[in-house]
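> Can you look at this prediction? I've put the sequence above it.
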Amino acid sequence: MIQSLDRRTLIGLATLGSMALLGGAFFFQFLGYAPCKMCLWQRWPHAAAIVIGGAAMVLGGERLLALLGGGAALITGGIGAYHTGVERGWWEGPTSCSGGGNGLDMGNLLSTTGGDVVMCDQVTWQFLSLSMASWNALASFALVALWIFAATRKS
């Protein structure tokens, strides 16, 4: 079925995928799940993919833009995979938000953020034993495939 879709439709689907993932992140934040620093990092490439997808739709679905959209999805997927490893203790995360807060000047940081620091190595929500970062990585890598498939379509 996906083989019958043209480049423009595939780009639209990939763009909608990033919109859904970014919207989901904001919805979870609305529900009270405050994002950590790495969660926020994962949002920016989705925003870029949405802008790239919009530009591709206006410009007729350019192949280069589809590759750039795939690159943005790959970046957020990579950050999500890295974040998953930090959450699972496979490797260390940024000292500013993991490892018990080593390297944090809590008095200074709290005075500028106005709230508690959300630690990057703590899982605040999971489904089927996968955290939000893990789900973002899996979905983003699927979007990479969609973007690349779009780029290889003839139009």
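Received, thanks. Numbering: from 1, shown residues only.

> switch to C-alpha atoms for all contacts and neighbour counts from now on
Will do.

> What is the host helix or strand of residue 40 packed up against?
Using DSSP states H and E, the element containing residue 40 is helix 37-58. If you count contacts as 3 or more CA pairs under 8 Å, 6 or more residues apart in numbering; DSSP states H and E, helix 37-58 packs onto helix 7-30, helix 63-87.

> got another, please set it beside the one above:
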Amino acid sequence: MTMTRQKQLILLAASGSAALMLGALAFQHIGGMAPCSLCIWQRWPHVIAIGLGLAALVALPRLMALGGLLAALATAAIGSYHTGVERAWWEGPSTCTSSDTAGLSAEDLFEQIMAAPLVRCDEVAWEMLGLSMASWNMLASLALAGLWLMALRAR
């Protein structure tokens, strides 16, 4: 039994998401780099894409490819947003970034410090070639979106 080109592309794209997830988990559990909230948000679409890739082996590959494309674009969008937060192009969620301390009393400042997240979204924890993990996830996810699109268009 031969596998169609569409299913091959779907498995390749889903495998890419699996590789990115394994890399993120390795950084977390082997490298000791705890993820921030936005990092966790970026993982969920990859998990969905992996599930869709496996489901495509059984039924509805075109529908699964559409779902995978949307999942890849979602994680790319979150990665882009996270990159902007890291680069201070815009503010991130108040639950994982620092806020302005001007005009705070010592007591208010202490409360803000104590309520601060352990891992902040607005700090780059690791980078390669000037790009953070969020940026690399965005680029890799856009490439995966291209594979999902090719699978969607395959006959």
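Okay, I see it. Because the structure is predicted, anything quoted here is derived from the model rather than measured.

> would you list the helices and strands packed on helix 37-58 of the first structure in a markdown table and tack on distance to residue 38 of the first structure and mean neighbour count?
A markdown table is the format used below for these (distance: least, CA to CA, whole Å; neighbours: other CA atoms under 10 Å):
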| stretch | distance to residue 38 of the first structure | mean neighbour count |
| --- | --- | --- |
| helix 7-30 | 12 | 19 |
| helix 63-87 | 7 | 23 |
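
> list the buried ones in the helix holding residue 40 of the first structure?
By neighbour count on 16 or more other CA atoms under 10 Å, the buried set for helix 37-58 of the first structure is 37-39, 41-43, 45-50, 52-54, 56-57.

> what residue of the first structure matches up with residue 75 of the second structure?
Counting by TM-score structural alignment, residue 75 of the second structure lines up with residue 76 in the first structure.

> got a list of what the nearest residue to that match once chain neighbours are set aside touches?
The shortest distance from residue 76 of the first structure to any residue other than its chain neighbours is 4.9 Å, reached at residue 42 (CA to CA, 6 or more residues apart in numbering). The contact partners of residue 42 of the first structure, taken as CA atoms under 8 Å, 6 or more residues apart in numbering, are 76-77, 79-80.

> What helix or strand is the corresponding residue of the second structure for residue 34 of the first structure located in?
Aligned by TM-score structural alignment, residue 34 of the first structure pairs with residue 34 of the second structure. Per DSSP H and E: residue 34 of the second structure is located in neither a helix nor a strand.

> tell me, how many neighbours does residue 34 of the second structure end up with?
The criterion is other CA atoms under 10 Å. On that basis, residue 34 of the second structure has 17 neighbouring residues.

> Which helix or which strand is home to the residue of the first structure most remote from its centre?
Residue farthest from the centre of the first structure, counting by CA atoms, centre = their mean, is residue 107 at 29.9 Å. Per DSSP H and E, residue 107 of the first structure falls inside helix 106-113.

> Give me the contacts around that helix.
Helix 106-113 of the first structure is contacted from outside by 116-117, using CA under 8 Å, 6+ apart.

> now that helix, how far from the centre of its chain.
How far helix 106-113 of the first structure lies from its chain's middle: 26 Å, per CA atoms, centre = their mean, to the nearest Å.

> swap in stretch 125-139 of the second structure?
The answer for stretch 125-139 of the second structure is 11 Å, by CA atoms, centre = their mean.

> Same check on stretch 78-91 of the second structure?
Put simply, stretch 78-91 of the second structure sits 12 Å off its chain's centre (CA atoms, centre = their mean).

> sec struct for residue 94 of the first structure, please.
Following DSSP: H, G, I helix; E, B strand; the rest coil, the label given to residue 94 of the first structure is coil.

> What's the match for it in the second structure?
In the second structure, the residue matched to residue 94 of the first structure (TM-score structural alignment) is residue 93.

> Now do its match: how many residues are near it, please.
The burial count for residue 93 of the second structure: 14, using other CA under 10 Å.
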